[in-house]
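*Asks:* Next come a sequence and a model predicted from it.
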Amino acid sequence: MLWIGGPPGAGKTTMARLLARRYGLRRYHADVHTWEHRDRALAAGHAAAARWERLAPVERWSRPPDELLAMSLHHERGPMVAEDLRALPRAPLTVAEGTPVTPGVAGAGDRSVWLMPTPEVQRDRLAERGIGAGVSALYRLLIEEIEAQVARAGARTLAVDGTRSVADTFAQVEKVFADALAVGPLAGSAAERARLLRYANRAVVRQHAAYFARPWTVGDLAGTVRLFACECGDADCDAEVPLALADFPDPPDGLAPGSDEPAFPPVLAPGHRRLWGGPAGAVPG
């Protein structure tokens, strides 16, 4: 397991996506398990989770800072992330990233790093996303909380101050994980890479399905378009495919009969083709 933590706006998702595509890793993105984790907390009778669901969306973000932090389930979700990861296959290597990835979950060794943006960088990046005042207040709390947790653990950090390009930051992350990446195990075949991409893509659909199941939400899978990773299996492919969530093909994860190749029709970017035998069908972008 490789771990990338940090507050919102740090660049965790970008770094994990680049690592996974370049090296053939499974990518676990904690954000796309948010509502699944909230459902677990509700089932366990967690008071702050229940309070979040009861409040009207506009009311949630006017709560006092300590209540905002409690309702975020920041501390509770870390063990849920660990539980999710224990259920995954041991190979190939997984890179797990997200705000709930804390030193208490990931440890402070050479397989973990926290990206720590300056307040100015975080503010600018969140402004680009159109984040409201209430959400921004929670995110400022999270940067303070995570900084304190990382400092207590003496964990490794990379400063994100806006002076490095994405490529330069990625080179630093690669350097942190160089020894682990040299050992692996990594995905070798196009078919295995395609299965890893399908795992990450399917998690996006399930996240939205759990969200739209709430009585206070507006919208549905048919009317929501998201970007999915192209599943051609090419190690150099970094294409993304816009697709309505309801159109995402979600058959079982099975293999083609007598083969170790995926049985699902892949999501493909225009002009791309699957690099394994597999099924005849495909879902074009």
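*Replies:* That came through fine.
*Asks:* going forward, measure contacts between C-alpha atoms and count neighbours the same way
*Replies:* Fine.
*Asks:* where's Leu115, which helix or strand?
*Replies:* strand 112-117 (DSSP states H and E).
*Asks:* Measure how far the helix or strand hosting Glu36 is from the centre of its chain, please.
*Replies:* Element membership for Glu36 (DSSP H and E) is helix 34-43. Remark: helix 34-43 is offset 16 Å from the chain centroid, using C-alpha atoms, centre = their mean, to the nearest Å.
*Asks:* Tell me which stretches of the protein form strands.
*Replies:* Using DSSP state E, the strands found in the chain span residues 2-5, 26-29, 94-97, 112-117, 157-160, 225-229, 240-244, 267-268, 283-284.
*Asks:* export the ones you listed to TSV and tack on distance to Glu53 and mean neighbour count?
*Replies:* Listed next are the strands of the chain as TSV, based on distance: least, C-alpha to C-alpha, whole Å; neighbours: other C-alpha atoms under 10 Å:
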stretch	distance to Glu53	mean neighbour count
strand 2-5	26	24
strand 26-29	23	26
strand 94-97	25	26
strand 112-117	30	25
strand 157-160	34	17
strand 225-229	25	18
strand 240-244	26	17
strand 267-268	34	26
strand 283-284	36	18
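*Asks:* putting a second one here so we can go through both:
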Amino acid sequence: MRDLRHVYWIGGAPGAGKSTISRRLAAQYGWHHYATDDTMRAHAARTTPASAPYLHAFLAMDMDERWVRRSPDVMLETFHWFRGEGFGLIVEDLLRLPPEPHVVVEGLRLLPHLVKPVAASGQAVWLLPTAEFRAAAIEGRSTPSFVCRTSDPERAARNLAERDRMFTDRLRDETERLGLRTVEVDTGMTEDDLFRQVTADFGL
């Protein structure tokens, strides 16, 4: 898409370093940083049950229904952002930005099959953590606040971790099928290593 040729895309699984690398790119090159996580609430408010049925079903659930009582498989298949709901709103926002400076957009909402038709060639990459990296990241981070608001935080955390593992596998399969660039993020990779790899993939 010609109108988005100034946009660089960094998708991937939760906790893979998307935000960190995007902020570094924005700081080093003077780009605009667009974090899709920061727009979730605003985008949800711009949807209707007809335009985003999975989102509105999720909003109607209590915390246990969201994170405890449903299996990780169901959580994966019905999570609205994983279904691509609201992606058009991301594109709308990006089209409103001026062509200069460039924009780096990042987040788990950047599904490969949705990004490929609108991204310029060589300007999209997905960060995919290995199983070891995911395990280390989970151990090293605090429990998300929404998990603590369930009746069974331990089960909710396990469900969430398994859902994210399956999402990572889905991203890996989809990027391979579509011929898109990925970076495997493992425990032996430093932040500088990851930054150099992404900049190389972007031809910077």
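*Replies:* That came through fine. Everything quoted here is computed from the prediction, not taken from an experiment.
*Asks:* circling back: let me have the strands of structure 1 in a markdown table, adding distance to Arg198 of structure 1 as columns.
*Replies:* Formatted as a markdown table, the strands of structure 1 follow (distance: least, C-alpha to C-alpha, whole Å):
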| stretch | distance to Arg198 of structure 1 |
| --- | --- |
| strand 2-5 | 20 |
| strand 26-29 | 10 |
| strand 94-97 | 14 |
| strand 112-117 | 25 |
| strand 157-160 | 30 |
| strand 225-229 | 8 |
| strand 240-244 | 13 |
| strand 267-268 | 9 |
| strand 283-284 | 12 |
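*Asks:* Thr36 of structure 2 pairs with which position in structure 1?
*Replies:* Matched across to structure 1, Thr36 of structure 2 falls on Ala30, judged by TM-score structural alignment.
*Asks:* so where do the helices sit in structure 1?
*Replies:* 12-23, 34-43, 47-54, 57-60, 65-72, 74-86, 103-106, 119-128, 133-153, 166-176, 178-183, 190-212 (DSSP state H).
*Asks:* can you redo the ones you listed as a markdown table with mean neighbour count and distance to Trp3 of structure 1?
*Replies:* As requested, the helices of structure 1 are exported to a markdown table (neighbours: other C-alpha atoms under 10 Å; distance: least, C-alpha to C-alpha, whole Å):
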| stretch | mean neighbour count | distance to Trp3 of structure 1 |
| --- | --- | --- |
| helix 12-23 | 20 | 9 |
| helix 34-43 | 18 | 18 |
| helix 47-54 | 16 | 26 |
| helix 57-60 | 12 | 30 |
| helix 65-72 | 17 | 21 |
| helix 74-86 | 17 | 11 |
| helix 103-106 | 19 | 6 |
| helix 119-128 | 15 | 20 |
| helix 133-153 | 16 | 13 |
| helix 166-176 | 15 | 11 |
| helix 178-183 | 13 | 11 |
| helix 190-212 | 20 | 16 |
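*Asks:* now those in JSON lines, with distance to Pro284 of structure 1?
*Replies:* Formatted as JSON lines, the helices of structure 1 follow (distance: least, C-alpha to C-alpha, whole Å):
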{"stretch": "helix 12-23", "distance to Pro284 of structure 1": "20"}
{"stretch": "helix 34-43", "distance to Pro284 of structure 1": "28"}
{"stretch": "helix 47-54", "distance to Pro284 of structure 1": "37"}
{"stretch": "helix 57-60", "distance to Pro284 of structure 1": "36"}
{"stretch": "helix 65-72", "distance to Pro284 of structure 1": "37"}
{"stretch": "helix 74-86", "distance to Pro284 of structure 1": "30"}
{"stretch": "helix 103-106", "distance to Pro284 of structure 1": "38"}
{"stretch": "helix 119-128", "distance to Pro284 of structure 1": "29"}
{"stretch": "helix 133-153", "distance to Pro284 of structure 1": "35"}
{"stretch": "helix 166-176", "distance to Pro284 of structure 1": "29"}
{"stretch": "helix 178-183", "distance to Pro284 of structure 1": "32"}
{"stretch": "helix 190-212", "distance to Pro284 of structure 1": "14"}
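*Asks:* Out of these, flag the one nearest Ala159 of structure 1.
*Replies:* helix 166-176 (9.3 Å; C-alpha to C-alpha).
*Asks:* which bit of structure 2 covers that closest one?
*Replies:* Using TM-score structural alignment, helix 166-176 of structure 1 corresponds to residues 191-201 of structure 2.
*Asks:* mean shift of the matching stretch relative to structure 1?
*Replies:* With mean C-alpha distance after the TM-score superposition for structure 1, stretch 191-201 of structure 2 departs from structure 1 by a mean of 1.3 Å once superposed.
*Asks:* Let me see the contact set for Val166 of structure 1.
*Replies:* If you count contacts by C-alpha atoms under 8 Å, 6 or more residues apart in numbering, Val166 of structure 1 has none.
*Asks:* One more: Phe87 of structure 2?
*Replies:* Applying C-alpha under 8 Å, 6+ apart, we find Phe87 of structure 2 in contact with 109-110, 114.
*Asks:* returning to what we had before: check which helices and strands the helix holding Glu36 of structure 1 is in contact with.
*Replies:* helix 47-54, helix 190-212 (3 or more C-alpha pairs under 8 Å, 6 or more residues apart in numbering; DSSP states H and E).
*Asks:* For these, could you give me a markdown table that also reports distance to Ala182 of structure 1?
*Replies:* Shown next, in a markdown table, are the helices and strands packed on helix 34-43 of structure 1 (distance: least, C-alpha to C-alpha, whole Å):
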| stretch | distance to Ala182 of structure 1 |
| --- | --- |
| helix 47-54 | 41 |
| helix 190-212 | 18 |
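*Asks:* And the ones you listed: which comes nearest Leu158 of structure 1?
*Replies:* Smallest distance to Leu158 of structure 1 across these (C-alpha to C-alpha): 25.2 Å, for helix 190-212.
*Asks:* how about the closest one, aligned to which bit of structure 2?
*Replies:* Alignment of helix 190-212 of structure 1 against structure 2: no match, by TM-score structural alignment.
*Asks:* which helices and strands sit right next to that helix?
*Replies:* Using 3+ C-alpha pairs under 8 Å, 6+ apart, helix 190-212 of structure 1 is in contact with strand 26-29, helix 34-43, strand 225-229.
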